[in-house]
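*Asks:* Here you go, sequence then predicted model.
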Amino acid sequence: MNAVMQDDAPRKTMVNPAKVAVKQPVSDEQRRQVLDLRRRHSLREVAEATGLPLGTVKTLVSRSGAFRDNDQHRALFTLPPIKVSQETLPSVPELPPQEVVTGDKEVDAVLWLRSIINTGLAALIELAMEAAKRIKTSHDVLERRYRDYLTATNPGNPFAAMSSFGFADLELLASRAIEQHQLRLEGVARFDGDLLADTEADTFCIDALRGLEASGQFGDFDKSEVAARFSAHPELLPHTLADCLYELDYWNQLYRLRNAVDRDASDGPAEATARDWFVFSLLAEIRPRNKAEALAVFRYLIASQRDDMTESEAILCNLIG
């Protein structure tokens, strides 16, 4: 009986220590290599290149946080919130004075209506568009007559006639004027009227590139030097393509707000322009996390009309893998 019980008792399996796989620790150098490769390659490609298990690579990438949106970066490249203005506009805005400019009554009437529309005030624009209906001469004829006036009063200036393009298209002018007016109001509401002053993001760019000399026909900075300077501030680098698009949108919004106030100051400091192009180039280096992110970058290229830039082919190659 005892013998049977002993035979039925569970037996311990003896394991050969030589056959036990010992989990090797990952060195700091391997971690750096994994994160550096991941910016340009898929997880599987990184595993093959480093010789590490795919699961280990996934864990290292996930724990690093380097491929999640960078909150610190986004905090800097965010427009100030809109504040409610305490200023009030006059209840009945005044009309610009009507003047004799060309001597052609209809052309001068269009010039006056354009000055009203350029105020951007919806109430005045509505009155101007209603008055425009009383002008029966076609747009083409009015534009030709205004072009003849410009050519006659600016002899020898080949560009004078360009001011007549779209002269009588008041509907297009109205839509643009309203948009510009809204942007001016937004700029005041966000920046307390100090829109043309350097933002914190502008100041960061100026400090980061301090001492670099611009060169070339357009006064550009050397791209490799720009990249080195900005890369020296990893806490403010985009981690993802979504981060890149977020910052590029910041610079675009800031440009549009400034342009509505002063066209000559639209671009801001040259260092900010250099930052914009640096971030644009990162679209060719940072791997998309998913199809949605890749599609967002592709749509940005088309919408921003930057799809024909030098970097665009490399960006597209990065998106398709």
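*Replies:* Happy to help now that I have it.

*Asks:* going forward, measure contacts between C-alpha atoms and count neighbours the same way
*Replies:* Fine.

*Asks:* Neighbours of Glu311, how many?
*Replies:* 16 (other Cα atoms under 10 Å).

*Asks:* now it: how far from Pro288?
*Replies:* Noted for Glu311: a distance of 16 Å to Pro288, by Cα to Cα, to the nearest Å.

*Asks:* cool, Met162 as well?
*Replies:* Met162 is 44 Å from Pro288, by Cα to Cα.

*Asks:* got it, and Glu143?
*Replies:* Glu143 is 50 Å from Pro288, by Cα to Cα.

*Asks:* Of the two, which one has the most company?
*Replies:* For Glu143 versus Pro288, neighbours defined as other Cα under 10 Å are more numerous around Pro288 (26 against 21).

*Asks:* Does that one belong to a helix, a strand or coil?
*Replies:* For Pro288, the assignment made with DSSP: H, G, I helix; E, B strand; the rest coil gives coil.

*Asks:* Spatially nearest residue to it (excluding sequence neighbours)?
*Replies:* Spatial nearest neighbour of Pro288, excluding adjacent residues (Cα to Cα, 6 or more residues apart in numbering): Ala294 at 5.4 Å.

*Asks:* Flag every buried residue along the helix or strand that neighbour falls within.
*Replies:* When secondary structure is defined by DSSP states H and E, Ala294 falls within helix 291-303. Across helix 291-303, burial judged by 16 or more other Cα atoms under 10 Å covers 293-294, 297-298, 300-301.

*Asks:* repeat for stretch 170-182
*Replies:* Those would be 170, 173-174, 177-178, 180-182, for stretch 170-182 by 16+ other Cα under 10 Å.

*Asks:* likewise stretch 161-171?
*Replies:* Neighbour count says stretch 161-171 has 161, 164, 167-168, 170 buried, by 16+ other Cα under 10 Å.

*Asks:* What lies in contact with that stretch?
*Replies:* Under the contact criterion Cα atoms under 8 Å, 6 or more residues apart in numbering, stretch 161-171 has outside partners 110, 114, 117, 129, 139-140, 142-144, 146-148, 150-151.

*Asks:* Next: stretch 272-284.
*Replies:* Under the contact criterion Cα under 8 Å, 6+ apart, stretch 272-284 has outside partners 201-202, 205-206, 220-221, 223, 226-227, 230, 238, 241, 244, 247-248, 251, 267, 297, 311-312, 314-319.

*Asks:* follow-up on the earlier one: tell me the gap between the helix holding Ala294 and the middle of its chain.
*Replies:* Relative to the centre of its chain, helix 291-303 is centred 13 Å away, using Cα atoms, centre = their mean, to the nearest Å.

*Asks:* Same list, the buried residues of helix 291-303, but as JSON lines with distance to Arg38 please.
*Replies:* Output for the buried residues of helix 291-303, formatted as JSON lines (distance: Cα to Cα, whole Å):
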{"residue": "Glu293", "distance to Arg38": "16"}
{"residue": "Ala294", "distance to Arg38": "16"}
{"residue": "Val297", "distance to Arg38": "18"}
{"residue": "Phe298", "distance to Arg38": "21"}
{"residue": "Tyr300", "distance to Arg38": "23"}
{"residue": "Leu301", "distance to Arg38": "23"}
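
*Asks:* Structure two is appended below for comparative analysis:
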Amino acid sequence: MKQGVSEDQRARILDLRRRHSFLEVSQITGIPLGTVKTIVSRSGAFRDNEAHRALFCLPPMQVSSGTSPAVQELPPQQGVTGDRDVDALLWLREVIGTGHPGHIEAAMEAAKRIKTPFKQIEERYRQWLQAKHPNNMFAALSSFDLGNLESLAKSSVEKLAKQTEARSRFGDRIFSLTDAEVFCETALDGLEPVGDWDLDKAEVAGRFKARPDLMPNTLSDCIHELEYWGALYWLREACERHCGDPIREASARDWFVFDLLAQIRPRHKDEAKAVIRYMARSGRADHRKDCDRIIDNLIG
């Protein structure tokens, strides 16, 4: 190479490249543009990190008779409220809640034979709840959308599919710590929470950056990991409703990687589009301040 570049300069070039264009890095450092491009290319730091992706990855699906969903027996009919129509609708919702297509189809057909409008049934159930729980202002909310069986059927099928996937990937160890979670615990060992829960963001970033072998190199790496955390949470949630938040260290890692979406420059237009699609489907676009920083980074 025509111009000698020290290791400190190389490190600075790579750090700057995460937030600036090649030309900007050249102008900031005073190092020729061609040299900057060569250093970045040879470093491999801006190619997808395969070691990172291997760690933040769900176990492969294992198809066996033990992972296939067993057809559940129909839940017993019960006289919950004493109102025939209300109890019938409550039972049909239990049947649909099994998630099994045959049960759902039969329940939807049975629902057509209920002559009372579902809105009237919902109101009668609300009145029963209010009478039974007079001091609980939230009890009546249990009657909301009682007759929307189509929505319940869709969510029940999706839940059963996730339960099946969880069994296929994890067996009976869905709530055991994954290798990724163990890595996060180890990396952040000894950090004290700020307040009741959160860990100091600067300290978290320092700990994770000290493990460059498992850092996301690209925005694609970031999305890969963020989707891993999301999938892990929803598989667990399907198996046990309200399973709780992820462990503190995993949550800190998730937000650390999310913040990288506003720091790592997109390699091309398709990668920028992938970030925007992730923001839309994940619901994290609601974080306005973070969203603005990410957009500035993508179009910067």
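*Replies:* Ah, there it is. Computed from a predicted model, the values in this text were never measured in an experiment.

*Asks:* Secondary structure and distance to Glu48 of the first structure added to the buried residues of stretch 170-182 of the first structure, as a markdown table?
*Replies:* Below are these laid out as a markdown table (DSSP: H, G, I helix; E, B strand; the rest coil; distance: Cα to Cα, whole Å):
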| residue | secondary structure | distance to Glu48 of the first structure |
| --- | --- | --- |
| Leu170 | helix | 63 |
| Leu173 | helix | 59 |
| Ala174 | helix | 60 |
| Ala177 | helix | 57 |
| Ile178 | helix | 57 |
| Gln180 | helix | 54 |
| His181 | helix | 56 |
| Gln182 | helix | 54 |
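
*Asks:* returning to what we had before: narrow the contacts of stretch 161-171 of the first structure to those that are buried.
*Replies:* 110, 114, 117, 129, 142-144, 146-147, 150-151.

*Asks:* and which of the buried residues of stretch 170-182 of the first structure is nearest to Pro80 of the first structure?
*Replies:* Closest approach to Pro80 of the first structure among those (Cα to Cα): Gln182, at 16.4 Å.

*Asks:* Need the counterpart of the closest one in the second structure.
*Replies:* Alignment note (TM-score structural alignment): Gln182 of the first structure maps to Ala161 of the second structure.

*Asks:* before we move on, what about Gln98 of the first structure?
*Replies:* That one, Gln98 of the first structure, aligns with Gln77 by TM-score structural alignment.

*Asks:* Distance of the closest residue to its match other than its chain neighbours relative to Leu260 of the second structure?
*Replies:* In this structure, Gln77 of the second structure finds its nearest non-sequential neighbour in Trp91, 6.1 Å apart by Cα to Cα, 6+ apart. From Trp91 of the second structure over to Leu260 of the second structure the distance is 48 Å, taken as Cα to Cα.

*Asks:* same question, Lys201 of the second structure
*Replies:* Lys201 of the second structure is 12 Å from Leu260 of the second structure, by Cα to Cα.

*Asks:* Gln127 of the second structure too?
*Replies:* 50 Å.

*Asks:* repeat for Lys273 of the second structure
*Replies:* 16 Å.

*Asks:* that older thread, could you check which of Lys201 and Leu260 of the second structure is surrounded by more residues?
*Replies:* Each of Lys201 of the second structure and Leu260 has its neighbours counted (other Cα under 10 Å); Leu260 has more, 18 against 14.

*Asks:* And the more buried one, what's its match in the first structure?
*Replies:* Alignment note (TM-score structural alignment): Leu260 of the second structure maps to Leu282 of the first structure.

*Asks:* got it, and Thr98 of the second structure?
*Replies:* Counting by TM-score structural alignment, Thr98 of the second structure lines up with Thr119 in the first structure.

*Asks:* What separation do you get for the aligned partner of Cys291 of the second structure in the first structure and Leu241 of the first structure?
*Replies:* Mapped onto the first structure by TM-score structural alignment, Cys291 of the second structure lines up with Ser312. Remark: distance between Ser312 of the first structure and Leu241 of the first structure (Cα to Cα) = 14 Å.

*Asks:* between the two, which one's more packed in?
*Replies:* Per other Cα under 10 Å, whichever of Ser312 of the first structure and Leu241 has more neighbours is Leu241, with 26 against 18.

*Asks:* wait, that one sits on Asn290?
*Replies:* No. Between Leu241 of the first structure and Asn290 there is no contact under Cα atoms under 8 Å: 10.2 Å.

*Asks:* related to what we said a few turns ago, what's near enough to touch the residue nearest to Gln77 of the second structure?
*Replies:* By Cα under 8 Å, 6+ apart, Trp91 of the second structure lies in contact with 75-78.

*Asks:* Return the member of those nearest to Val194 of the second structure.
*Replies:* Nearest to Val194 of the second structure out of the contacts of Trp91 of the second structure is Pro75 (Cα to Cα; 46.8 Å).

*Asks:* The closest one looks like it's in a strand, true?
*Replies:* No. Remark: Pro75 of the second structure does not belong to a strand; assigned using three-state DSSP, it is coil.

*Asks:* what's it in contact with, if anything?
*Replies:* Pro75 of the second structure touches 91, 94-95, counting by Cα under 8 Å, 6+ apart.

*Asks:* cool, and Arg114 of the first structure?
*Replies:* For Arg114 of the first structure, the contacting residues are 170, 173, taking Cα under 8 Å, 6+ apart as the criterion.

*Asks:* Okay, and the residue positioned nearest the centre of the second structure sits in which element?
*Replies:* Centroid-nearest residue in the second structure: Gly230, 1.7 Å away (criterion: Cα atoms, centre = their mean). Take DSSP H and E as the rule and Gly230 of the second structure turns out to sit in helix 219-239.

*Asks:* matching residues in the first structure for that helix?
*Replies:* Taking TM-score structural alignment, helix 219-239 of the second structure hits residues 241-261 over in the first structure.

*Asks:* now what about that stretch, what contacts it?
*Replies:* For stretch 241-261 of the first structure, contacts defined as Cα under 8 Å, 6+ apart pick out 69-70, 73-74, 77-79, 180-181, 183-184, 186-187, 195-196, 238, 265-268, 276, 279-280, 282-283, 286-288, 293-294, 297, 300.

*Asks:* Right, I'll call it a day here.
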